[in-house]
Each structure stands twice: as structure tokens, then as C-alpha cells.
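Novice: got a predicted structure plus its sequence, pasted below:
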Amino acid sequence: MRALTLVVAVLLLGGCAALDFVPGAGGTSTVVGESDDFIVVVATHDGETAEALARTHLRDPAKAWMIEDFNGAREFKSGKRVVIPKRPWNLAGVDPTGYQLVPILVYHNLGAQSSGRLVLGVQAFAEQMNYLKREGYRVVSLAEFVEWLRLKRQLPRKSVVLTFDDGYQSFREYAYPVLKKLGFPATLFVYTDYVGASRNALSWEQLKGLAAEGFDVQAHSKTHGDLRRAPGETDAQYAKRMQAELAEPPRLFQRQLGQGVQFLAYPYGRVDDDLLTRVREQGYAAAFTVRRESNPSFARPLRISRSQIYSEMTLEQFARNLNLFHHETLR
């Protein structure tokens, strides 16, 4: 709101060097000023939406989140001044009251009914996804999240990332229809020994089809074994095992899917400093644990946190994993 007040104040004070006055109609809003960074409009009817303003003034309704985040509202009353950012204004998501967090959720198996902690029933899954949509969360891709860590893009304040581990056939049967209907991206972390290994596992051909439809497929090691050095394992033995676990999946991905691998999900979320060094040497751009917390823009790229979603969680418990902001007075 401070940024909104500042921009409007410049306009009202006649800061013509910053904002040119260009009165005129903009669909259901009137443009009253524009600079290289902002457009200021006045809504001409109650219920004017950020999506409609983004479609009219930014030529892209998907950028509605920029208007929502900058103005702190999704709809506007008649006569309300609305600032429309033309470009990112806070790449790191940091302001004087704290900093933005992005939760990454991790699912495993899905089923017609919940069964055990890691098999979530499709009805509960659909309820969770519809909750995200209804409450205005923006599901972003893992690649977009990593670009945010590199300060190469700004993310919506209510961003969330969806990931699915192991490579179960149930993703295609149960998750895919829900995600496609809602337009949500997702990343599948698969361990290569499991691909096509049983009727419950996705095949390379199915993974290739999912990738062609925009779903991201990344590495979860070769065998899903603990990647930390085992007790009594020699340097030579560990180096050989890590060569198979970390170097073989990218080669298989290239051969089977025609794409490389950027990201790794640690099996069981387990990682130590020795493993970090080897993951870095293999060229992975980001790697993911299952530490239950959301991530700031300054998160360590090889220790990114994810929150596991269990079948026994109520919708209220699910929502507790969606921590979006850390409040702290920053000076």
C-alpha cells in the first residue's frame, strides 16, 4: 500500500516528469496517468477486476496478479484509483515488514480412496486443488520458482509449487485430469529404476507425453536409496555409487525424453555436506528436501524445502502448509 500511495501522490502532485497525463478511456477504466513503469487508471464501475484491467492495459490477463499484489485487492469500486505495474517492482519479495515465502508441496501416490499416509484419495486431492484456485493462489512452475531464487523474475505473493515424487501411474489417472482442468503446472520427480518397472509405474513413453503437455519431469536419483555415505563405505565405493545415482539419470532423460535434468529431489529428503558437494559437481541447478517450511528468495538452491502432504490431513491442516510471508522488521 505504501507503493500505491507513493505512485498516486506523484500523480496528484503533478509529477509530470514521472507520469504523463493521458486522460482517456481504457475499456471499463479511465487512464489518468502513465510512466515507463506504471499506468494509473480510475475504475468506472463497481466490481472492476484485476484480470479485466490486465487484459485491457497489459494485453495479458495472466498478469492480473501484478495488479492484485500492488494494490492489495482483486476487485475495485467505481472511482477507485488503481496502479497497474508494467514491470516487476520487487524481485526478492522483501519489504520493511518482512519477506515473501513460497511453499512447495510434495505428493506421492494417489488413489480412488486414501490408503496409508502417502496414498491420497482423489476427492481430497481435488478439494485441495480447488481450495488453491478458490483462495486466489497462483500455482507456478518449479523453473519459475528457481528463476525467482536467482532474482530473474518476480513471483505472485500467493505463489505455490506442486511436485509429485517417484513416478506413479496414479499421477496420470488421478492428478492429471484435475491439474489440466485448473491449468496448474506440476513437476514429477522420478527415480529411473522405477520407470516402467511395474504396472503402477509411469513408462518413459507416458513421461514423454506428459512433458509434451507442459508437465515438468526431473530426477529423483536412480534407485531411490539414501544418497548419503553409508557407514563403512569407502571413498571409491561412494564415488562409484554417486556416479550411478546422480550422473546416470540425466543421461537417461536425454536419451528417453530428449531433455536434460536441472533439478533433483533427494530420496527421503536426506542430505549432508558431502552429498551437496557431489550434487553441485554433477551440475544440478537446484535440489529439494522434505523439510516442512516455505522458502524465501534467499533459500540455498541445493537445500530447498518442500512440505509433504499426507492423506490424513484435513483441508485446514493442508492450508497450514501455505505459509506465504515471514513477518520481521527489516532495517
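Specialist: Received, thanks. Numbering: from 1, shown residues only.
Novice: use CA for all of it now, contacts and neighbours both
Specialist: Fine.
Novice: assumed residue 193 was part of a helix.
Specialist: No. With DSSP: H, G, I helix; E, B strand; the rest coil as the criterion, residue 193 is coil rather than part of a helix.
Novice: now for it, how many residues are close by?
Specialist: Counted by other C-alpha atoms under 10 Å, the residues lying close to residue 193 total 13.
Novice: what's the burial count for the nearest residue to residue 217 once chain neighbours are set aside?
Specialist: Closest residue to residue 217 apart from its sequence neighbours, by C-alpha to C-alpha, 6 or more residues apart in numbering: residue 188 at 4.8 Å. Number of residues near residue 188 (other C-alpha under 10 Å) recorded here: 26.
Novice: what lies in contact with whichever strand or helix holds residue 188?
Specialist: Assigned by DSSP states H and E, residue 188 belongs to strand 187-190. Strand 187-190 has contacts (C-alpha atoms under 8 Å, 6 or more residues apart in numbering) with 141-142, 162-167, 215-221, 264-265.
Novice: one more pass at 6 Å, please.
Specialist: 163, 164, 165, 166, 167, 216, 217, 218, 219, 220 (C-alpha atoms under 6 Å, 6 or more residues apart in numbering).
Novice: putting a second one here so we can go through both:
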Amino acid sequence: MLTRFIFCLLALCCAGYAGASLLSSHAIPAQYMQTTEDADIWAQVGDKVISVGTVQEGQILAVVPTAADYYEFRFGFGTGFIDKAHLGPVAGKQRVEDRLGDLNKPLSNQNLVTFRDVQVYNAPSSGSAPFGTLAENLRYPVIARLKDRLNQTWFQIRIGNRLGYVSSLDAQQDNGIPVLTYHHILRDEENTRFRHTSTTTSVVAFSNQMTWLRDRGYTTLSMYQLEGYVRNRMNLPARSVVITFDDGLKSVYRYAYPILKKYGFKATSFIISSRIKRHPQQWNPKALQFMSLSELQASQDVFDVQSHTHFLHRIDGYRRPILLSRSYHNVLFDFEHSRRALAQFNPHVLYLSYPFGGYDDKAVKAANDAGFHMAVTTVRGKVKPGDNPFLLKRLYILRTDSLETMSRLITNQPES
């Protein structure tokens, strides 16, 4: 039965199941049931359905019946699944003792992250009865942080309409998802013109950085998934990163694309739509060349095409982004033009990268009015739940940065 259960969940995921479930319907009310043995629980995390922990024997959960071999219950920002064989009627006159006020309390803009399997308790005390476990490599939404009588911090969470507590000694506070920024990539031996520009990365450095991410089990997220994170709508792994490329340069297709494809990584390519070439150009490492129609189409198994404006990727006589001196209507027209021009590659052009990181209130309003869902800047930092979706921060990993520097930037450390 377990094999069939897992197969059903994987089928849901492959069919594009993204958290919509019976839990969102009021037609079938949730009912409390009790685990008859220790039970594995599953949920969609990112774009995969995975094992996310266990619930111990004798615990009570609010579940929704389905026609399949599993029940559904609330897990994080989405839906969890538990095999029906592990649940039965609540024994005797037991009832859930959780305070209704806490269960109705909205989630905070805060998560915990797990880097190993961690114990979940029924009360904020390691001496209380265990509820179950959360698996390693999860982000999980927090309702509140509490202190016990020994001044130890506990994360209060919600699973299946039950309150659970995780010690801060076992899990960390989520300090945000890194969004990495790249532009130009060249081999050292051919880089005679751009060696001293911070936006040019060597092929060796980029390959080493992607290998570092792969070896440490990082998941590469789409901007759509990052939006789910910012808006508290989606369960994501603890080890997550977003990889972005600005401009749409040919060097990215030539060098970054095969490396990313080899590792099964996804990335976002913010394209200047007016600079797309009709035909591929002959390679010239001394020039800034842009991808062609066919190169953009051929790399869509790795790159999600999004907007870097149409004609606004220029600077004025004072070396300021020209976007800052244009009227609201000019900026709005350009943003809308870019979305239309890129629709041939992606019907969902919903994300924007401001040229040269330049933005003002006018640009933010135009981005929203043009139909974008989020926009990224060049302001240094990680993205956190509740951030302004049109002012998202990013990180640069330079060609000269060591992997130790990369580790400090990317791992779940507080920002200095």
C-alpha cells in the first residue's frame, strides 16, 4: 500500500499539483483522527512530493478524507498527506488541548529551517510528550517564538491543526533565500577586455560555484517559487537558491547553459528584449554579444525568460540609469512592450530586473501597473518572507571570491 501511496503523490506532483487540495474546499469538513502507529507524512516541497517527517502513535490530527489511499492535512503553507492505514477514530473521549486562539493566530513572516531531522513536542519543553519529527532540509512557517522557564527559545508551529514546538537548539531561524546575480561569463584565456569588470565571471569560477551548490544539495528555484516564498504560499527546501542572469548575453548560452544543464539546475534569464538577435552571431569574446531567437528557444529547458526592459537598458550623460529620468508613462510603455516581446518564449513574463539596479517610486508603480508580480534590484542581501516584492535584494559572487566566501554568503547566516 505504501508504494501505491507514494506513486499517487508523485503522480499529483508530475501533473502540476501545486498545493490546491480538498483543504481549500469547505464542502468536506476536516475531522479529527488518531494515529494508530508511528506514521510517515509527505508533502509537496518545491516541485517534489517528499517525506517531510513523522507523527508518533496516538497523536490526533485534523484530516480531510479523499478517494485515494491517503488523508490530507495542513502542512506549512500547503498540504500534507498521510496513509489512511495509519489512522483510526479518536480513542475514548480524548480531545485536542491546543488553545483555539493559537490555532487561529496568523502565521508570522518567519520560518524555521531544519538541517537534520528534528523533534517536535506537544509543549515548549523537552520533557513534554513528542508529537513527531520534521525532516531535514525544510523551511517551515512559525506562528510565534516562546521562552521556557530556562530562557530557552521555542518555535511554535502548526501541523494538521495541532500546535507543535521545536527547540531553537535543534533548528535555525530562516535568514532568507539567496538570489545570485550573473551577467557575462568568459574563459580566462579569452578574457582580454572584461577582466577587471565585476560583472564578468570566469568559466572555471562559475563551474566551481555550481559544483559547490550541487555537492551541498541545493535546489535551484524559479522566480515563481520565490514569489510563493515571499508571499507565504509555498513550502520550499532549506537549501534553496535562485540563479539569475541579467542582459541575455551570448556567453551565458555558450558557457553557463551546459554547466547548469549538466547539474539539472534551473535559472532565470532577464532579457533586454530589444537586443535579441534574429540569427546567432559568430563568437567574439572581445564584444558584448546577445543571444539570438534560436539560442533563447534552445535553452528554455534551463532558463526561464523574464524581463530586463525593452529600450531602457541605457545610461544618461551623468552615467545614471535612463529609467530614472523617463516619465511614468514612458516607463510603463517600455515594461508592457517588453512583456509582449518576450511572450514568444514565455507566456508568463511576470518578473522584472531593473536596468543597472536603478529604480524609484515611479518605476515601482509602473512595474506593478504593467502586470509584473515582482522585481529584483542590485541591493545586496537575501530575500525574506514579507519583503516588498518590487524591491527584492540579490547577491554577487565574484570571479575572485573563494568558495569559503560563497559559503558565508549563501548559507543560512544572519546578514551582517
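Specialist: Great, that's in hand. Since this is a predicted model, take the numbers as computed values, not measurements.
Novice: could you tell me the TM-score of the two chains?
Specialist: The TM-score (TM-score structural alignment, normalised by the length of the first structure) is 0.69; 265 aligned residues with a C-alpha RMSD of 3.5 Å.
Novice: on that earlier part again, how close does the residue nearest to residue 217 of the first structure get to residue 84 of the first structure?
Specialist: 35 Å (C-alpha to C-alpha, to the nearest Å).
Novice: what does residue 166 of the first structure give?
Specialist: With C-alpha to C-alpha as the criterion, residue 166 of the first structure and residue 84 of the first structure are 42 Å apart.
Novice: cool, and residue 318 of the first structure?
Specialist: 33 Å.
Novice: neighbour count for these two, which is higher?
Specialist: residue 84 (25 against 18).
Novice: so what's the more buried one up against?
Specialist: 38, 39, 67.
Novice: the same query, at a cut-off of 10 Å, please.
Specialist: By C-alpha atoms under 10 Å, 6 or more residues apart in numbering, the residues touching residue 84 of the first structure are 4, 34, 37-41, 50, 53-54, 57-58, 63-64, 66-68, 70-71.
Novice: in ChimeraX, select just the buried ones from those residues.
Specialist: Per 16 or more other C-alpha atoms under 10 Å, the buried members of the contacts of residue 84 of the first structure correspond to this ChimeraX selection:
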select :4,34,38,39,40,41,50,53,54,57,58,63,64,66,67,68,70,71
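Novice: among the contacts of residue 84 of the first structure, which lie within strands?
Specialist: Judged by DSSP state E, the contacts of residue 84 of the first structure include 34, 38, 39, 40, 41 as members of strands.
Novice: for these, work out which two are farthest apart.
Specialist: With C-alpha to C-alpha as the measure, no two of those lie farther apart than 38 and 41, at 9.8 Å.
Novice: which residues do these two both contact?
Specialist: Counting by C-alpha under 10 Å, 6+ apart, the residues touching both residue 38 of the first structure and residue 41 are 83, 84.
Novice: residue 51 of the first structure touches residue 75, doesn't it?
Specialist: Yes. Counting by C-alpha atoms under 10 Å, residue 51 of the first structure does reach residue 75; the two are 8.9 Å apart.
Novice: so the strand holding residue 188 of the first structure aligns onto which residues of the second structure?
Specialist: Under TM-score structural alignment, strand 187-190 of the first structure corresponds to residues 268-271 of the second structure.
Novice: now that stretch on the first structure. Mean distance?
Specialist: In this overlay with the first structure, the average offset of stretch 268-271 of the second structure from its partner residues is 0.5 Å by mean C-alpha distance after the TM-score superposition for the first structure.
Novice: which element is residue 181 of the second structure on?
Specialist: strand 179-182.
Novice: after superposition, how close is the next helix or strand after that strand to the first structure?
Specialist: Later in the chain than strand 179-182 of the second structure, the nearest helix or strand by DSSP H and E is strand 184-186. For strand 184-186 of the second structure, the mean deviation from the first structure after alignment is 0.5 Å (mean C-alpha distance after the TM-score superposition for the first structure).
Novice: which residues outside strand 184-186 of the second structure are in contact with it?
Specialist: Strand 184-186 of the second structure is contacted by residues 191-192, 194-195, 197-206, 245-256, 285-286, 288-289, 399 when judged by C-alpha under 10 Å, 6+ apart.
Novice: that strand aligns to what range in the first structure?
Specialist: The aligned range for strand 184-186 of the second structure is 109-111, by TM-score structural alignment.
Novice: any idea how far the matching stretch is from the middle of the chain?
Specialist: Using C-alpha atoms, centre = their mean, to the nearest Å, the distance from the centre of stretch 109-111 of the first structure to the centre of the chain it belongs to is 21 Å.
Novice: on that earlier part again, which residues touch the next helix or strand after the strand holding residue 188 of the first structure?
Specialist: Going down the chain from strand 187-190 of the first structure, the next helix or strand is helix 204-212, by DSSP H and E. Applying C-alpha under 10 Å, 6+ apart, the external contacts of helix 204-212 of the first structure come out as 167, 169, 172, 176, 187-188, 190, 192, 195-196, 202-203, 213, 215-217, 252-253, 256-259.
Novice: just the buried residues from those residues, in PyMOL please.
Specialist: Only the buried entries of those go into this PyMOL selection, using 16+ other C-alpha under 10 Å:
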select buried, resi 167+169+176+187+188+190+192+195+196+202+203+215+216+217+252+253+257+259
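Novice: test my guess that residue 273 of the second structure contacts residue 352.
Specialist: No. Residue 273 of the second structure is beyond contact range of residue 352, at 11.8 Å (criterion: C-alpha under 10 Å).
Novice: please enumerate the shared neighbours of the two.
Specialist: Joint contacts of residue 273 of the second structure and residue 352 (C-alpha under 10 Å, 6+ apart) are 306, 307, 308, 309, 338, 339.
Novice: is it possible to export those to CSV including neighbour count?
Specialist: Converted to CSV, those look like this (neighbours: other C-alpha atoms under 10 Å):
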residue, neighbour count
306, 30
307, 29
308, 29
309, 27
338, 25
339, 26
